[in-house]
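# Need coordinates for the following:
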Amino acid sequence: MALLPLILGAVTTLVFVYSLLYFLLRPGKPLPPGPKPWPLVGNLIHLGPVPHHSIAKLAREYGPLMHLKLGFVNVVVAASASVAAQFLKVHDANFSSRPPNSGAKHVAYNYHDLVFAPYGARWRMLRKITSLHLFSGKAMEDFREIRQEEVKLMTRAISSAGREPVRIGQLLSVCVTNALGRVAIGRRVFGDGSGKEDAKAEEFKSMVQELMVLAGVFNMGDFVPALAWLDLQGVEAKMKKLHKRFDAFLSAIVEEHKVAGSEERHIDLLTTLISLMDGAGDEEGGKLTETEIKALLLNMFTAGTDTTSSTVEWAIAELIRHPDILSRVRDELDTVVGRDRLVSELDLPGLTYLQAVIRENFRLHPSTPLSLPRIAAERCEINGYHIPKGTTLLVNVWAIARDPDVWSEPLVFRPERFLPGGEKDGVDVKGGDYELIPFGAGRRICAGMSLGIRMVHLLTSTLVHAFDWELAEGQTAEKLNMDEAYGLTLQRAAPLLVHPRPRLQPHVYNA
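Next comes the predicted model:
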């Protein structure tokens, strides 16, 4: 009996201490509003087949700052420009890393790439290398002729298509991949530019598209770790298999460079990367590893090609659907460029209406509709709501660019809004205007943004200037399928099939 008072006293003390700690440590603010989660799976059930659509619909009910519980993971969604600015500008440092995910682990060399690497010295080293050798102003100018040559080869291939319809997306993918290949590894990756069917190119594009689909899946194992070993959706098994295919492709490229040596080729990016394996390395991040080199190449040959080709494919589809806008773009091109040569990158600054068309296309068809996720390093407060440490952030870029409170007629393709004097005159896509952030914003903004913008402008203007387009298989512009496919990037559900008709002087296509 003498022990009973001691036990009661101990229990009372523990309850008091627990209550005190809870009072002192509990967040003073509530979580953002959101739909009620289901047991175990949380709000995963609410995501639907096209998550950026479903999340946008939920945000209209619960507000532009919304909380979801995906399995056991806290997720916050930014669905307005002002909320996005809070996360990506005011609290950018706190949201500068990526959350754990199976794609980064099983495909992107276990977080050794630039896209998914944790924020820190190694990430800064990788970012510095790519910024200096691939995306700097000097590098962009040095490689301008290469980009234009590859676009010229694509134009020649399209002009020789005859009566057969062409798959614009596949041709664009080959062009962009070869342009990147010549800069990154010193040679084309696919084909000789003859326009003949290239099985390897088709296989590579299918690999990239498979990667983007798998990367867009909300994998149960990422949100309910206890179930990860079961791989209920089969996602991890597919990722591992796909990684082996990519690794074989990239390893062959690296080994070829090692054998050839820099004396037999111009100094390309891969030669520079290999030299950093043996040299002093970056003063902050240290030496590069072969795994990091392959991971960087993976980033370039996947994110760098798929996003550009799909964006241009959407742009051509929109112009076909809007012949009045297409006619105005062509009039501008004929005035600035004429009909006896192809568009040059030097022409682009003078193509004001084309620039407006591209911005409008980026608005309606952002290449990554749900930005790549970030994670809160520490707890914080946004707009009066508590954001716990370890919370995943998703920015619904697609929904922000269709916000009726910010954009008049948000579902209408209307480039005039971006022209001088238009209501969105001066709004750009480079991360400073949060109502239009197709490349993201803040520290983790897309490293290849400058190249992507330039390639989209050059490719779109060339296709519009050099060809008239007729839809294949009896399609009409009014009923052209504009549905979106599921995936990390915004692909068309139905590839764009068109019959091209050259509209420039004949010698232009054979120059």
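# From here on, just use CA atoms for contacts and neighbour counts.
Fine.
# So what's the residue count around the nearest residue to residue 370 once chain neighbours are set aside?
Counting by CA to CA, 6 or more residues apart in numbering, the nearest residue to residue 370 once its immediate chain neighbours are dropped is residue 396, at 4.7 Å. Residues near residue 396, counting by other CA atoms under 10 Å, number 28.
# Which residues are in contact with residue 396?
By CA atoms under 8 Å, 6 or more residues apart in numbering, the residues touching residue 396 are 52, 55-56, 77-79, 369-371.
# Also this sequence, please, to line up against the first:
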Amino acid sequence: MPSPTLAIFLVIVGTLCSIILIRRASQSHNKHVQKLPPGPWPLPVIGSLHMLTTLPHRGLQKLAKKYGPIMSLRLGNVLTVVVSSPEAAELFLKTNDSVFASRPKLQATEYMWYGTKGMAFKAYGSYWRSVRKLCTLHLLSSSKIVSFAELRKEDIRSMMEGLKRAAVAREVVDISKLVGEVIANISCRIILGKVRNDIDGLTGLVGEALALGGAVNIADYVPYLAQFDLQGYTRRMKRVSVNMNKMLEKIIIEHEQEAILLLNEQEEEHGMHKGFVDVLLSLMNQPMNPQDEKFHIIDRTDIKAILLDMISASFDTSATAIEWTLSELLRNPRVMETLQGELESVIGMDQMVEEKDIGMLEYLDLVVKESFRLHPVGPLLIPHESMQDITIKGYHIPKKSRIIVNTWAIGRDPKVWSEDVEEFYPERFVGSNNIDMKGRDFRLLPFGSGRRGCPGMQLGLVNVQLVLAQMLHCFNWELPYGTNAEDLDMLEKFGLSMGRANHLLSKPTYRLLF
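Predicted coordinates:
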């Protein structure tokens, strides 16, 4: 909602902006009138920004109930199309994927993601294709993910030992903090080659960047107001950018120095794992994709941007998914008992879960799907942008329109999931093997779909499923004294990823026989 200060500025610039909008409307009318998707009537200057609320996915869901699954809003100067049904999502992310494969420019990505030189926020084109290919080949391929198994095992075992000590002492555990740490450790070892002593600082910067990246920033929609920084976001983004650049520069310098020390020696002799950052540094000053006639030479800024993409994507998303799943299991003891029964039957009570066991845990797969349905990590997929004019379902979608897919609304639509849509009921997925979270069934899109679908999906799922399986197999969990399951706080914190507003606390009891 606009603040009083913002309202004053809106009045000051309202006349000027209205004149500009009228002139644009007149020019558009002179071509010929096109039918836009239905939507609310916009206010001068701000359009429908005031309708988004502090949790935009919920505000947009309410509007979609009135205006339909393909809805248009004038957000400041930006025509935004909101997609809120599986059928509509398929039209935008599959049928017409080539038209909507680009990204809009946002102030957050310009400041904090090195002018979109990474992958997640880059406009569609040869550079984006080259970065995606590079990341997939050297970090996100199936063979690479399998090769990281021992690293995951070490960090998860360390977490289990800490939990055993907490169980003996009958301590309440901050699950949000614990899970965040183990995922950050795993990600650091894979991407940076080792766990860092300053990981808390890096995690804090990533959290701030994701929060700012998902914020409704007036400057993105009414550029004339950007200079006033009415919400204070620009100052915060600049501060994060400076501190993040220092952190990434420090990481790169350390690895450059280590590379010199290890020249002509075997990393294994030093107990070190070669991380993704080392691969990127070995490619510096070389063509990113020599086969592309517009090939780009990898420089230091590219490396920082790519690292930031990989770090921010891996740190928060898996931890958030685990956090929400455990929250729902604590609220639904029947589901937890069923899942632990499967673990006891498949794994046995005399050993821990191994990564090779995950494929045999069918009920775990159902639980994770149900958690993603109710609590998608990204409730609104990263915005797409149309690269040309197009007509969909009789509606005109102009070039440069911003496209928002509300996966949160799709997951809670009773027309899609039946009337018990608010209930955590994993069995709804029984017999629905085609809903595999890979973006091929548009009822469930936790990783997006099409060209801009998340290339780290497989790595993310392995982390989520393995940590959950291990925590639930090794321990029983109960809420702290005085907290009832039905009263457990489930408030959300909106950003590029949507975590819990408050940390999840629980008390473990060791349940294995060794």
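# Out of the contacts of residue 396 of structure 1, which is nearest to residue 14 of structure 1?
residue 77 (37.7 Å; CA to CA).
# Need the counterpart of that closest one in structure 2.
In structure 2, residue 77 of structure 1 lines up with residue 82, judged by TM-score structural alignment.
# show me the contacts for the spatially most central residue of structure 1.
Here the mean C-alpha position of structure 1 is nearest to the C-alpha of residue 368 (CA atoms, centre = their mean), at a distance of 4.3 Å. Taking CA under 8 Å, 6+ apart, we find residue 368 of structure 1 in contact with 307, 397, 438-439, 488-490.
# aligned partner of residue 282 of structure 1 in structure 2?
So residue 282 of structure 1 corresponds to residue 289, using TM-score structural alignment.
# In contact with its match, which residues are there?
By CA under 8 Å, 6+ apart, the neighbours of residue 289 of structure 2 are 130, 295-296.
# what does residue 213 of structure 1 give?
Neighbours of residue 213 of structure 1 in contact, by CA under 8 Å, 6+ apart: 486-489.
# do that again at 6 Å, thanks
487-488 (CA atoms under 6 Å, 6 or more residues apart in numbering).
# Would you mind finding the match for it in structure 2?
Checking TM-score structural alignment: residue 213 of structure 1 goes with residue 211.
# what about its match, distance to residue 492 of structure 2?
12 Å (CA to CA, to the nearest Å).
# and what of residue 110 of structure 2?
Distance, residue 110 of structure 2 to residue 492 of structure 2, using CA to CA: 27 Å.
# Ok, residue 70 of structure 2 next?
In terms of CA to CA, residue 70 of structure 2 sits 25 Å off from residue 492 of structure 2.
# which one of the two has more residues nearby?
residue 70 (24 against 14).
# Give the aligned equivalent of the more buried one in structure 1.
Using TM-score structural alignment, residue 70 of structure 2 pairs with residue 65 in structure 1.
# just residue 163 of structure 2 next, same as before
That one, residue 163 of structure 2, aligns with residue 158 by TM-score structural alignment.
# a helix runs through that match, doesn't it?
Yes: Residue 158 of structure 1 sits within a helix when classified using DSSP: H, G, I helix; E, B strand; the rest coil.
# Run a quick neighbour tally on it.
25.
# ditto for the one 4 residues further on
A total of 11 residues lie near residue 162 of structure 1 under the criterion other CA under 10 Å.
# can I assume it sits in a strand?
No: looking at residue 162 of structure 1 with three-state DSSP, it is coil, so not inside a strand.
# And it, how far from residue 402 of structure 1?
Applying CA to CA to residue 162 of structure 1 and residue 402 of structure 1 gives a distance of 39 Å.
# Now name the helix or strand holding the match of residue 213 of structure 1.
Applying DSSP states H and E as the criterion places residue 211 of structure 2 in helix 199-214.
# helices or strands next to the longest helix along structure 1 in the packing?
If you go by DSSP state H, structure 1 has its longest helix at helix 290-321. Applying 3 or more CA pairs under 6 Å, 6 or more residues apart in numbering; DSSP states H and E, we find helix 290-321 of structure 1 packed against helix 168-184.
# repeat that with 7 Å
Here helix 290-321 of structure 1 touches helix 168-184, helix 323-336, helix 449-466, going by 3 or more CA pairs under 7 Å, 6 or more residues apart in numbering; DSSP states H and E.
# before we move on, back to that, next step: the contacts of residue 289 of structure 2 restricted to helices.
Reading helices off these with DSSP H, I get residue 130.
# What remains of the contacts of residue 289 of structure 2 once you look at structure 1?
Retained in structure 1 by both residues aligned by TM-score structural alignment, their matches' CA atoms under 8 Å are the following of the contacts of residue 289 of structure 2: 130, 295-296.
# Same list (those residues) but as a markdown table, adding distance to residue 367 of structure 2 and neighbour count.
Output for those, formatted as a markdown table (distance: CA to CA, whole Å; neighbours: other CA atoms under 10 Å):
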| residue | distance to residue 367 of structure 2 | neighbour count |
| --- | --- | --- |
| 130 | 35 | 20 |
| 295 | 44 | 15 |
| 296 | 43 | 18 |
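# right, and out of those, which lies closest to residue 473 of structure 2?
residue 130 (41.2 Å).
# Can you tell me what that closest one aligns to in structure 1?
Aligned partner of residue 130 of structure 2 by TM-score structural alignment: residue 125.
# how far away is its match from residue 114 of structure 1?
Counting by CA to CA, the gap from residue 125 of structure 1 to residue 114 of structure 1 is 9 Å.
# Ok, residue 32 of structure 1 next?
31 Å.
# Likewise for residue 447 of structure 1?
9 Å.
# With residue 373 of structure 1 instead?
Following CA to CA, the distance that separates residue 373 of structure 1 from residue 114 of structure 1 is 14 Å.
# More neighbours: the two, which one.
Comparing residue 373 of structure 1 with residue 114 by neighbour count (other CA under 10 Å), the higher total belongs to residue 114, at 27 against 19.
# Tell me the counterpart of the more buried one in structure 2.
Residue 114 of structure 1 maps onto residue 119 in structure 2, by TM-score structural alignment.
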